[in-house]
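>>> I'll drop the sequence and a predicted model, then ask my questions.
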Amino acid sequence: MLPIRLDLDVSTQPDVTVVTLAGELDMTTCPYVTQATDTLALKGQTLALDLSALTHMDSSGLNMLLTLRNRARDEHGVLHLLGVPRQALRVLDLTGTRSLFTLRPRLTP
């Protein structure tokens, strides 16, 4: 069995939940992100995914982000992508999906 190549941290504040991802977002790691985000209430909330420490994202990662975006919209919530790295931006650009997401700079501690 291969080790998981993704660290995930969830921080909940009154108006926003931040999920910080570090490592690779791919077919192997997406189920862990889905499992963690499925438990979060999105109704009227902002969910921010901090991707600034992401080293790789493939089409599985993009599909997971699109699914999460649709879920947030369906539950009257908002999804923001924070600090999206160059490689992930390239995936969004190549697939024509960048405009579907709200991109923000990385949160500063």
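Happy to help now that I have it.
>>> Every contact and neighbour count from this point should use C-alpha atoms.
Noted.
>>> how about residue 75, what does it touch?
Residue 75 sits next to 42-44 when contact means Cα atoms under 8 Å, 6 or more residues apart in numbering.
>>> Now name the helix or strand holding residue 71.
Using DSSP states H and E, the element containing residue 71 is helix 59-74.
>>> Who are the packing partners of that helix?
Counting contacts by 3 or more Cα pairs under 8 Å, 6 or more residues apart in numbering; DSSP states H and E, helix 59-74 is packed against helix 30-38, strand 78-82, helix 86-94.
>>> Got another one to weigh against that:
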Amino acid sequence: MNGGTAVYSTLDVDVRAHPQRTVVTVAGDLDMDTCPHLSETLEALTLDGQALALDLRAVTFMDSSALHLLLALRNRARATGGTLELIGLPHQAQRLLDLTGTRRLFTLQPCPTL
């Protein structure tokens, strides 16, 4: 997938490919119902050592399915020589990473200012 928007029941995903990185903007709930749809979108991306940035500032909820997806995506990015950045991680999602001891595994970036 080179770019575009996919809309699922409680999840919106927008992919923008840039020369040095791909930005995936996610809005809605990331849970056991929606993660397979996001995973499908992400699997279609060619990483080839590039940075992948997930803009999660509009995510309203994350469960363990989302954590599993993020860990798998991190491993995939690293296997291709790339990186994974999580942008604007909401408080609930930060708490999930803290409770599971996985926060240190991710590069967290604040929301960009306009």
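Yep, that arrived. What you see is a predicted model; the values in this text were computed from it and never measured.
>>> hang on, the earlier thing: now the helix holding residue 71 of structure 1, how far from the centre of its chain.
Centroid separation between helix 59-74 of structure 1 and its chain, computed with Cα atoms, centre = their mean, to the nearest Å, is 8 Å.
>>> what residue of structure 1 takes the place of residue 85 of structure 2?
Taking TM-score structural alignment, residue 85 of structure 2 has residue 80 as its aligned residue in structure 1.
>>> who does the strand ranked longest in structure 2 touch, helix- and strand-wise?
Using DSSP state E, we find that the single longest strand of structure 2 is strand 51-62. Packing contacts for strand 51-62 of structure 2, counted by 3+ Cα pairs under 8 Å, 6+ apart, involve strand 21-30, strand 83-87, helix 91-100.
>>> Quick one: closest of the ones you listed to residue 113 of structure 2.
Of all those, strand 83-87 sits nearest to residue 113 of structure 2, with 11.7 Å by Cα to Cα.
>>> what residues does the closest one touch?
Residues from elsewhere that reach strand 83-87 of structure 2, judged by Cα under 8 Å, 6+ apart: 49-57, 73-74, 77-78, 106-111.
>>> Also stretch 66-73 of structure 1?
Residues contacting stretch 66-73 of structure 1 (Cα under 8 Å, 6+ apart): 42-43, 47, 78-79, 101.
>>> How many residues are close by residue 78 of structure 1?
By other Cα atoms under 10 Å, 22 other residues sit near residue 78 of structure 1.
>>> picking up where we left off before, same list (the helices and strands packed on strand 51-62 of structure 2) but as CSV, adding distance to residue 6 of structure 2.
As requested, these are exported to CSV (distance: least, Cα to Cα, whole Å):
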stretch, distance to residue 6 of structure 2
strand 21-30, 10
strand 83-87, 19
helix 91-100, 22
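>>> nearest to residue 63 of structure 2, of the ones you listed?
Nearest of these (Cα to Cα): strand 21-30, 6.6 Å.
>>> which secondary structure elements does the closest one contact?
Packed against strand 21-30 of structure 2, as judged by 3+ Cα pairs under 8 Å, 6+ apart, are the following elements: strand 11-17, strand 51-62.
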